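Asks: Model the structure of this input:
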Amino acid sequence: MANCNHDCESCSASCGERQDPASFKKPAHKESHIKKVIGIVSGKGGVGKSMVTSLLAMALCRAGKQVAILDADVTGPSIPKTFGLHGQALMTDRGVFPMETRMGIKVMSINLLLQNETDPVVWRGPIIAGAIQQFWTDVIYGDVDFLLVDMPPGTGDVPLTVFQTMPVDGIIVVASPQELVGMIVEKACNMAKMMDVPVLSIVENFSYFKCPDCGKEHSIFGKSRLAETAAAHGVVCQDKLPVDPLLAEAVDNGKLEEANVPALPQTTELLLKML
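Replies: Take a look at the predicted model:
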């Protein structure tokens, strides 16, 4: 601290110059009334975190809940494409209005603010973190049961900004079978623990491939370690997602809501019980 005459890093928690993490929390827009904020995280990219976010949003919406998605992956946004959303969000003097999918899921993403959705976002970490904070404070989500935050991979600026700025009620960790035997999932879980945020569920994506001819399931990325990994972190809730080419095609075409999508029954049920 600028005015300290001692080592702040080693002082007691009672030091008047130190701020409690809770003091960084920012209020949502005055016209936003959000009951639960859930973060969807991963230790690395390419594991289907945005897919899990989208599937959960659809499952909660079908259960009669009002759902919004905050796409916090600023440099690699994929939520708008998943739902076939194009164009720009409405910006007014009151605030920014998110776009809505066919099912009524509200979506806020950097791609909905760019002049051209293929323009790259070449920003440094602090600028990205500031944008994420504005997605929370300046966007009018209205009455929402669940705000799902699709975070970028890792434990850097953006996840830290989300944890410190928003009242996150819990996180869902997404991983592939290979990562469940390593340290990547443990890093995500340990970050949540450091920020005093509970790990609600672990979702294993690419868990198996079901043969369309014989119906047999094949673990093409290795034996599932989901149960033992969840147990090691005291996480009871867990779900598996298969490798599904038809699901990937639906995402590429922006028609996920029209596809026959797999369920995340345990995770969905747990979230519904939180209300």
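Asks: going forward, measure contacts and count neighbours with C-alpha atoms only.
Replies: Noted.
Asks: From Tyr141, how far out is Met151?
Replies: Remark: distance between Met151 and Tyr141 (Cα to Cα, to the nearest Å) = 18 Å.
Asks: Sorry, slip of the keys, the one I care about is Met58.
Replies: 17 Å.
Asks: Settle it for me: which of those two has more neighbours?
Replies: Tyr141 (29 against 22; other Cα atoms under 10 Å).
Asks: before we move on, what SS does that one have?
Replies: When classified by DSSP: H, G, I helix; E, B strand; the rest coil, Tyr141 comes out as coil.
Asks: same question, Asp239
Replies: strand.
Asks: For the nearest residue to it once chain neighbours are set aside, pull up the helix or strand it's in.
Replies: Excluding the flanking residues, the one nearest Asp239 by Cα to Cα, 6 or more residues apart in numbering is Val203, at 4.8 Å. Per DSSP states H and E: Val203 is located in strand 199-204.
Asks: The structure of the following sequence is requested for comparison with the preceding one:
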Amino acid sequence: MEIFKNKNKTKPTISQEKILEKLQNIKYPGYSRDIVSFGMVKQVEILDNNSVKVILDIRTQDSKIKETIVKEVKHVISAIPEVNNVNVEVQQTGATGEKAQTIRPKLLSQIKHKIAIASGKGGVGKTTVAVNLALALAKKGTKVGLFDADIYGPNVPIMLGLSAARPGIQNNKMIPLEKHGIQVMSIGFLLPEKETAVIWRGPLVSKAIEQLMTEVAWAELDYFIIDLPPGTGDAQLSISQLLELSGAIIVATPQDVALADAVKGVSMFQKVHVPIIGIIENMSYFICPHCHQRTEIFSHGGAKGICRQLGVPFLGEIPLDPEIRIGSDQGTPVVIEKPDSPQTKAFMEVAEQIMQKTKH
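Replies: I've put the predicted structure just below:
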């Protein structure tokens, strides 16, 4: 789409580049990125008498966020001395470019509960937790889908032993793979080699996530577990805009640096009005298999303290254990490989809490 249009019959005294430069100072609420880099500025027109019209594509159903962005756009452009009038128009476009309704329908309406699994930083075992929680929910008799939204590091195929698998096509939609009773989809299934690096800018990430949800024939499910990439960026924003999330679960380890990032994760979801189901403390402690002595390698109890501080639920502790790591590496998660182990019990207890908190 052409961003710049000049309908001023006389020579304008302001440049469209200057307007765009000013708009780059407006951050999307709750994020460090600006509305221009997020692709929300669809068009800038300079009209007669130096009036400016800006067309925005804001894909959220949160009216407060829309109002905030529109207000800031009017403010920054009105502050340009040469501008006499500012008109801001908000529209939403679908994947094919047609104008959509003012309120965009939420995707995957056939799925009851959509839950994002997030972490403020990498290396805390978020994907391991997501995979085992999905399997634990399935073992409790619910219908579960697992969506690997970690575009840059799609590890779900490895953890489920599906690295060589490819989805089929039916009625122009991809058929999600199935393993251990859950449906699974990941961009890792679509890459030519598992070592292929995904080097994409934000808009491509957002588009890929949307396609992996809309162009996949997901069944009617009770739970849709979404493994997000670490941090607070494009994938998190896209998911919160496209889906009506039942809530988010933050995975953290006990050390201070991970907990500090977990707080940022909670703050991000709260700013986009996604409920926090709770925080899980992963790698909480280690039990020596020889002497059975408990060692708190990364400290202990930090996540529970953060939960008290933030007023969010604490969902439980997952131990640091070689069996969990071995199962993930071999494609047989511990919940499946060792169903009677203490590690599996920990995941099952968290799954039970999730089911209780999503009852309605």
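Asks: so what number do they get for TM-score?
Replies: TM-score of the superposed chains, computed with TM-score structural alignment, normalised by the length of the first structure, equals 0.89; 268 aligned residues with a Cα RMSD of 2.5 Å.
Asks: Could you point out the helix or strand that follows the strand holding Val203 of the first structure?
Replies: Past strand 199-204 of the first structure, the next helix or strand by DSSP H and E is strand 209-210.
Asks: Which residue numbers in the second structure does that following strand align to?
Replies: Aligning strand 209-210 of the first structure against the second structure (TM-score structural alignment) gives residues 286-287.
Asks: For the residue mapped onto Pro245 of the first structure from the second structure, list the residues it contacts.
Replies: When the second structure is aligned by TM-score structural alignment, Pro245 of the first structure is paired with Pro322. By Cα atoms under 8 Å, 6 or more residues apart in numbering, the contact set of Pro322 of the second structure is empty.
Asks: end-to-end on stretch 337-348 of the second structure?
Replies: 14 Å.
Asks: Please verify my assumption that the residue nearest to Asp239 of the first structure contacts Glu179.
Replies: No: Val203 of the first structure lies out of contact with Glu179 (Cα atoms under 8 Å); the separation is 11.6 Å.
Asks: So which of the two has more stuff around it?
Replies: Neighbour tally, Val203 of the first structure and Glu179, criterion other Cα under 10 Å: the higher count belongs to Val203, 27 against 20.
Asks: Can you tell me how far that one is from Cys237 of the first structure?
Replies: For Val203 of the first structure, the distance to Cys237 of the first structure - Cα to Cα - is 9 Å.
Asks: and what of Phe146 of the first structure?
Replies: 18 Å.
Asks: what's the burial count for Gln115 of the first structure?
Replies: Neighbours of Gln115 of the first structure using other Cα under 10 Å come to 10.
Asks: Tell me which residue of the second structure lines up with it.
Replies: So, by TM-score structural alignment, Gln115 of the first structure is matched to Pro192.
Asks: dump the residue contacts of the spatially most central residue of the second structure.
Replies: Central residue check for the second structure by Cα atoms, centre = their mean: the C-alpha nearest the mean position is that of Gln236, 3.0 Å away. Applying Cα under 8 Å, 6+ apart, we find Gln236 of the second structure in contact with 228-229.
Asks: how about the alignment partner in the first structure of His113 of the second structure, what does it touch?
Replies: Mapped onto the first structure by TM-score structural alignment, His113 of the second structure lines up with Lys36. Lys36 of the first structure makes contact with 145-147, 168-169, 275, according to Cα under 8 Å, 6+ apart.
Asks: any idea which helix or strand carries Leu56 of the first structure?
Replies: Assigned by DSSP H and E, Leu56 of the first structure belongs to helix 49-62.
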